[in-house]
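Enquirer: what follows is a protein structure lacking sequence information:
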């Protein structure tokens, strides 16, 4: 990989291009050939030399202090997540090992206790994933909700593969474009924090080669890391489902996360989920499309 194509350089260039030059004194859009700030403007705002900043954008191995990274983050208007990502990228270039990376869970199986926990959380759908987005364990409710994820063996129970390589995902995900953006943003985040995971690298390479939708988003260098949110799917058995979720890290197994769909007991949604897991997956007349956005 050429230096100019490094993840650090690509991220810095993408954030620099995003900044409105009129936000800064003396910087205007007049006579500019590219959007955003010039390298020399970022360097001036960060209080560093242009050559030093240029070396960072070229992805060259540079020992950079936390103070300088903070100054660059402020100059580029990065949010907290992006600033953390910048630090991770810079440290990755420096090849600084971390104890957390050495202890990450890299396997495809989970401890039996985690399966017991997900089962005990029923009737709430609950499942365990790793940072590669593999569905590793889950209760009946979770497997019922995400049944399309397991229908095609080529997806290998991997959410990213399902989203970008399985056409069924566009019928299942009511907000496919948003989900696609978030999936790529999350993989960007994980790839930087787990640079030594060969399987994660192979997954990203495969998606880049096989999916233009993935490749265009990967080149944007956007990142996402949600702790809570919601999913909106069109389930093939019962139709439209909107489910909030909470994400909890598994402390004893770094790299694993427990996801739980939080559903109020006795609610209409809870009764629909109960019907989904009882006696197979019963069909629901009239439930074949997503509800209009905002409902």
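Expert: Cool, got the structure. What you see is a predicted model; the values in this text were computed from it and never measured. Residues are numbered from 1 along each chain as shown.

Enquirer: when you work out contacts or count neighbours from here on, use the C-alpha atoms and nothing else.
Expert: Will do.

Enquirer: ok, residue 80 to residue 70 distance?
Expert: Counting by Cα to Cα, to the nearest Å, the gap from residue 80 to residue 70 is 10 Å.

Enquirer: between those two, who's got more neighbours?
Expert: residue 70 (17 against 10; other Cα atoms under 10 Å).

Enquirer: in three-state terms, label the closest residue to that one other than its chain neighbours for me.
Expert: Leaving out its chain neighbours, the residue that sits closest to residue 70 by Cα to Cα, 6 or more residues apart in numbering is residue 83, at 7.4 Å. When classified by DSSP: H, G, I helix; E, B strand; the rest coil, residue 83 comes out as helix.

Enquirer: so residue 83 versus residue 162, what's the distance?
Expert: Distance, residue 83 to residue 162, by Cα to Cα: 30 Å.

Enquirer: residue 175 too?
Expert: In terms of Cα to Cα, residue 175 sits 14 Å off from residue 162.

Enquirer: element containing the residue nearest to residue 156 when sequence neighbours are not counted, please.
Expert: Spatial nearest neighbour of residue 156, chain neighbours left out: residue 150 (7.3 Å); criterion: Cα to Cα, 6+ apart. According to DSSP states H and E, residue 150 maps onto helix 148-151.

Enquirer: other SSEs contacting that helix?
Expert: Here helix 148-151 touches no other helix or strand, going by 3 or more Cα pairs under 8 Å, 6 or more residues apart in numbering; DSSP states H and E.

Enquirer: mind listing what's buried in that helix?
Expert: For helix 148-151, the neighbour count (16 or more other Cα atoms under 10 Å) marks 148-150 as buried.

Enquirer: this is the comparison structure:
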């Protein structure tokens, strides 16, 4: 048996069985082939169409474990199919399919105290961990962006919020830039932890459910957390712009503290101060009417 040919035939068969709607592909009036097109699967897996075509046609003799994992996720293979795929490619999986999830991340009491102090100074702040999980945040951050503390544990993730929660599109004035940078930041994490099964599951879910994530992921950009600005269309206080700093926390290379601030005496500072009051006590109708909503003029 020619395993290279068998590998291509197996990929073609799995591609033909996958329902395009289940893979998040838009409905079209007519499809000439069952399942996904080659270019659609290549996009989901983050590989070039030419490479995937050669692999499926038996014209490529190499496929790395990372590429095979991406194909298995895109094709939504079960454990038996996953093992068969690696057998045909004569490769060993990066990690067992049923690996134990890593324990939930936590921050130290000192970091919690720092978040509280920053909240008192009208500075939204939060900590991102592995896979862009939101590990901790202060009340002003939750009032500005989203209350991750009230979400199920597996949904407390910045990338997931950006691409799968419709409220994020309304919240971020520069959503396209933020989304592209966040996807690039997640790819940086993936390069550092290719064996992380939870990260692979997150990427697979986002690739299936978000066409925007698929497009940004296929660009293969990487982005380091540093500093910059973000603009918001907040439903309570209107438009505001913040500057952020990203600081690596000592003692844990996986965790980064993000601190937001505003230009002194700007409309954005006024908006954050009002939001701080709102985050402590729900607004009355009169207070909501009085909320600042003028455009931010700070640079």
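Expert: Okay, I see it. All figures in this text were calculated on a predicted structure; none of them were measured in a lab.

Enquirer: hmm, back to that, what's the closest of the buried residues of helix 148-151 of the first structure to residue 266 of the first structure?
Expert: Distance to residue 266 of the first structure, by Cα to Cα, is smallest for residue 148 among these, at 26.1 Å.

Enquirer: for residue 159 of the first structure, see how far away the closest one is.
Expert: For residue 148 of the first structure, the distance to residue 159 of the first structure equals 10 Å [Cα to Cα].

Enquirer: then residue 118 of the first structure?
Expert: Separation of residue 118 of the first structure from residue 159 of the first structure (Cα to Cα): 19 Å.

Enquirer: neighbour count winner among the two?
Expert: More neighbours surround residue 118 than the other of residue 118 of the first structure and residue 159, with 24 against 20 (other Cα under 10 Å).

Enquirer: quick one: map the more buried one onto the second structure.
Expert: In the second structure, the residue matched to residue 118 of the first structure (TM-score structural alignment) is residue 115.

Enquirer: average gap between the biggest strand by length in the second structure and the first structure?
Expert: Ranked by residue count, the top strand of the second structure under DSSP state E comes out as strand 238-248. Following superposition, strand 238-248 of the second structure is found to deviate from the first structure by 0.6 Å on average (mean Cα distance after the TM-score superposition for the first structure).

Enquirer: so how far is that strand from its chain's centroid?
Expert: 19 Å (Cα atoms, centre = their mean, to the nearest Å).

Enquirer: would you mind pulling up the elements that that strand packs against?
Expert: Counting by 3+ Cα pairs under 8 Å, 6+ apart, strand 238-248 of the second structure packs on strand 227-234, strand 256-261, helix 267-280.

Enquirer: can we see that at 10 Å?
Expert: strand 125-128, strand 227-234, strand 256-261, helix 267-280 (3 or more Cα pairs under 10 Å, 6 or more residues apart in numbering; DSSP states H and E).

Enquirer: now do the longest one against strand 238-248, angle only.
Expert: The one in question is helix 267-280 of the second structure. Taking axes from the mean of the first three to the mean of the last three Cα atoms, to 10 degrees, one finds helix 267-280 of the second structure and strand 238-248 inclined to each other by 90 degrees.

Enquirer: okay, the angle between helix 267-280 of the second structure and strand 227-234?
Expert: Put simply, helix 267-280 of the second structure runs at 60 degrees to strand 227-234, going by the same axes, to 10 degrees.

Enquirer: which outside residues touch helix 267-280 of the second structure?
Expert: 119-124, 139-144, 231-232, 234, 236-242, 261-264, 281, 283-284, 287-288, 290-298 (Cα atoms under 10 Å, 6 or more residues apart in numbering).

Enquirer: one more time with 7 Å, if that's ok
Expert: Helix 267-280 of the second structure is touched from outside by 122, 139-140, 143, 237, 240-241, 262-263, 292, 296-297, with contacts defined as Cα atoms under 7 Å, 6 or more residues apart in numbering.

Enquirer: and whatever helix or strand comes next after the helix holding residue 150 of the first structure, how far from the second structure on average?
Expert: Downstream of helix 148-151 of the first structure, the next assigned helix or strand under DSSP H and E is helix 159-165. Superposed on the second structure, helix 159-165 of the first structure shows a mean distance of 1.1 Å to its aligned residues (mean Cα distance after the TM-score superposition for the first structure).
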